[in-house]
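Student: heads up, no residue letters with this:
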């Protein structure tokens, strides 16, 4: 990994201790993931300079923002970052355009890497510019808040559970804009969340946290398929695979998502042939057989090899890790069903449901 962010913090207060030492990539969405109280927001606030960790160190793109051993500490207003909170923080007496222009004032014209119009276009808020914040829906306010964060031409974008305060309809409204940020911004985005579905849809890289410490730090697909993590995702346990649309069956409203070593049929999303897509396969939707099965309603059968078997949350179940070409699938099956399975054994996996994330 070509690290662009190095963060080392120790912070203790009110019975909680944050103790992290992280190297993170310089582009894409990096999810800080864990249960409530795991330290995600504390880490984000240390990076932003809103909390000061003693003996801390932070470097972004080769520039040191904090090094207590050298008495270097940039206050928040001197750090080239954008911060999006759970609740949109906008000036209620200014319309949308003036809110955005206010954010740009802190950045000298010579240092602006993105124009205000680019931010407006990226978040689809051109029709909202004359409105006051109180007249906007929750999803619209968050889109304006993200545009406000981009208006300062940040080298780093911090997002602290930006969808947590929205209902499901508003979440679905804003997710496509977050995906567009993922594709078009050439900066790292640190995205705090405890929602596995958001992480699966948006993230490239994941930092799994628990009790103020880092349990795992790596590419999303690799990390989700690990069986050695003590953090269990329950019904959300599964994998994410990057694929390409290879074929469309218009008669059945299906399209085929191809990846190295296999393919699966999913509901037709309208994506063009050759388009890159992301699919999510939950362990509860995968079964394992020793032979290919005929006369089954399940379309997706893939040949693979068992690589690991691990305990699950319930004593009667196990998680089976199966290598399928270059991809990995997880299957949650009963311990009895796994009695004949051992690492190295060839198997067929049946995938009952595949979610097309984007």
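Tutor: All right, it came through fine. Computed from a predicted structure; not experimentally measured.

Student: Please make it C-alpha for all contacts and neighbour counts, starting now.
Tutor: Fine.

Student: Roughly how far does the closest residue to residue 265 other than its chain neighbours sit from residue 201?
Tutor: Spatially, and ignoring its direct neighbours in sequence, residue 265 is nearest to residue 256 (4.5 Å; C-alpha to C-alpha, 6 or more residues apart in numbering). With the distance defined as C-alpha to C-alpha, to the nearest Å, residue 256 ends up 19 Å from residue 201.

Student: sorry, back to before: hmm, who's touching the helix or strand hosting the residue nearest to residue 265?
Tutor: Assigned by DSSP states H and E, residue 256 belongs to strand 254-259. By C-alpha atoms under 8 Å, 6 or more residues apart in numbering, the residues outside strand 254-259 that reach it are 241-249, 263-269, 277, 326-327.

Student: Can I get the buried part of those as one PyMOL selection?
Tutor: Provided next is the PyMOL selection string for whichever of these are buried by 16 or more other C-alpha atoms under 10 Å:
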select buried, resi 241+242+243+244+245+246+247+248+263+264+265+266+267+268+277+327
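
Student: Not counting its neighbours along the chain, what's nearest residue 310?
Tutor: Excluding its sequence neighbours, the residue lying closest to residue 310 (C-alpha to C-alpha, 6+ apart) is residue 319, at 5.3 Å.

Student: For that neighbour, identify the helix or strand it belongs to.
Tutor: According to DSSP H and E, residue 319 maps onto strand 317-324.

Student: Kindly report the same for residue 222.
Tutor: helix 220-224.

Student: helices or strands next to that helix in the packing?
Tutor: Under the contact criterion of 3 or more C-alpha pairs under 8 Å, 6 or more residues apart in numbering; DSSP states H and E, helix 220-224 touches strand 205-210, strand 238-249.

Student: Which strands or helices does the shortest one pack on?
Tutor: Using 3+ C-alpha pairs under 8 Å, 6+ apart as the contact definition, the elements that strand 205-210 packs against are strand 28-33, strand 213-219, helix 220-224.

Student: Put this next to the previous one:
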């Protein structure tokens, strides 16, 4: 079901005036720290009260200032996962999981199935102080699921975790939508999380919605690089695992050809999303030979955006997909890179890390 949000609230130095729809899938609210993301999700959950507007989940109105509707938190039927796990330290993992089901009055599920989904079955009798950060967040997600919510709200759930713990929890986040069917509103300022998890993106800047749409459309729009951040600019490609080779490389099919990447942990035939950063793409006007780079795709230049510095962002058509390349103005001029030009995009296999590959997520419309 679709979450519809249209709220107004004064927040310190700026006015939060936000309107967007979050369709089925994983909608990510993305913006820099201080842009108003957490205030938005707390207003949706009922933890903050907007000064005006309307919030509805499907045909259920949760807040409507004109109609004087303001459902309390426990009646909004959201599962809320905070940045810190907020587990009860005096209870075991099992007792933490069961608490939400008991308090909500809706939970009919037993913790066993959720524990298996999140890989925490072996932790059920452990006290929460003995958990790692990643384990604690998985328990927090399980507690939210066991309240039988209509939707999950996840506010920077990985922000307090280091790199290895983030890598540990990513597969469980990807599996939530597939296994539960629940839609998720996910808040982050980390572009890697956006590229890996989002099926729909809402860009927030100073309390305003700059734009919303699919990852394929927004992440490869040169005009959005300013909001997304030049260092994180890149594309998300849909891919299918074709083969795993004995030398530790996996072969993936994309719409423009083939990608060869370090061993991908997915079976042949699996559908993947692969993030390709703009600064990892090299352009050549002719098909290069004698290179160590294994990935060469034919592309057509769709647009160029020249910044104030020496860099140029080039939007490329690669089959049915879009890529971004970040090159220097000098190279673009010397090579005659212009709209409509054909060339080849070159990418090193090792430039794509395992954290840039997502399994089984499809983008929304």
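Tutor: On my side now, so go ahead. Keep in mind that this is a model prediction, so the values were computed, not measured.

Student: Identify the residues contacting the residue nearest to residue 310 of the first structure.
Tutor: Taking C-alpha under 8 Å, 6+ apart as the criterion, residue 319 of the first structure is in contact with 227, 283, 309, 310, 311, 312, 330, 331, 332, 333.

Student: Most neighbours out of those residues, which is it?
Tutor: residue 330 (29 neighbours; other C-alpha atoms under 10 Å).

Student: where do the strands sit along the stretch 1-150 of the second structure?
Tutor: Using DSSP state E, counting those that start in this stretch, the strands of the stretch 1-150 of the second structure run over residues 3-11, 14-22, 26-30, 52-57, 60-64, 69-70, 78-81.

Student: for the stretch 251-358 of the first structure, same thing?
Tutor: Under DSSP E, counting those that start in this stretch, the stretch 251-358 of the first structure gives strands at 254-259, 262-267, 276-282, 286-289, 300-311, 317-324, 327-334, 346-351, 355-356.

Student: what's the matching residue for residue 16 of the second structure over in the first structure?
Tutor: By TM-score structural alignment, residue 16 of the second structure lines up with residue 18 in the first structure.

Student: which non-adjacent residue is nearest its match?
Tutor: residue 212 (4.2 Å).

Student: The one you found matches what in the second structure?
Tutor: Alignment note (TM-score structural alignment): residue 212 of the first structure maps to residue 207 of the second structure.

Student: give the contact list for that match.
Tutor: 14, 15, 16, 17, 18, 35, 36, 37.

Student: And for residue 124 of the first structure?
Tutor: Each residue near residue 124 of the first structure by C-alpha under 8 Å, 6+ apart is listed here: 143, 177.

Student: Can you find the partner of it in the second structure?
Tutor: Structural alignment (TM-score structural alignment) places residue 124 of the first structure against residue 119 in the second structure.

Student: coming back round to it: now render the contacts of residue 319 of the first structure as a markdown table, adding distance to residue 159 of the first structure.
Tutor: Output for the contacts of residue 319 of the first structure, formatted as a markdown table (distance: C-alpha to C-alpha, whole Å):
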| residue | distance to residue 159 of the first structure |
| --- | --- |
| 227 | 28 |
| 283 | 29 |
| 309 | 36 |
| 310 | 34 |
| 311 | 34 |
| 312 | 32 |
| 330 | 30 |
| 331 | 32 |
| 332 | 33 |
| 333 | 36 |
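
Student: Need the max-distance pair from those residues.
Tutor: Using C-alpha to C-alpha, the two most remote members of the contacts of residue 319 of the first structure are 227 and 333, lying 14.3 Å apart.

Student: any idea how far the equivalent of residue 59 of the second structure over in the first structure is from residue 206 of the first structure?
Tutor: Under the alignment (TM-score structural alignment), residue 59 of the second structure pairs with residue 62 of the first structure. Note on residue 62 of the first structure: its distance to residue 206 of the first structure, by C-alpha to C-alpha, is 22 Å.

Student: Quick check on these two: which one has the bigger neighbour count.
Tutor: Shown here are residue 62 of the first structure and residue 206; by other C-alpha under 10 Å, residue 206 has more neighbours (26 against 11).

Student: who touches the nearest residue to the more buried one once chain neighbours are set aside in this structure?
Tutor: In space, and not counting its chain neighbours, residue 206 of the first structure is closest to residue 31: 4.7 Å by C-alpha to C-alpha, 6+ apart. Counting by C-alpha under 8 Å, 6+ apart, residue 31 of the first structure makes contact with 190, 191, 192, 193, 199, 203, 204, 205, 206, 207.

Student: so the first one touches residue 30, yeah?
Tutor: Okay, so that is residue 190 of the first structure. Yes - Residue 190 of the first structure lies in contact with residue 30 (C-alpha atoms under 8 Å); the separation is 4.9 Å.

Student: Tell me the secondary structure at the aligned residue in the first structure for residue 160 of the second structure.
Tutor: For residue 160 of the second structure, the aligned residue in the first structure is residue 165 (criterion: TM-score structural alignment). Secondary structure, DSSP: H, G, I helix; E, B strand; the rest coil: residue 165 of the first structure is coil.
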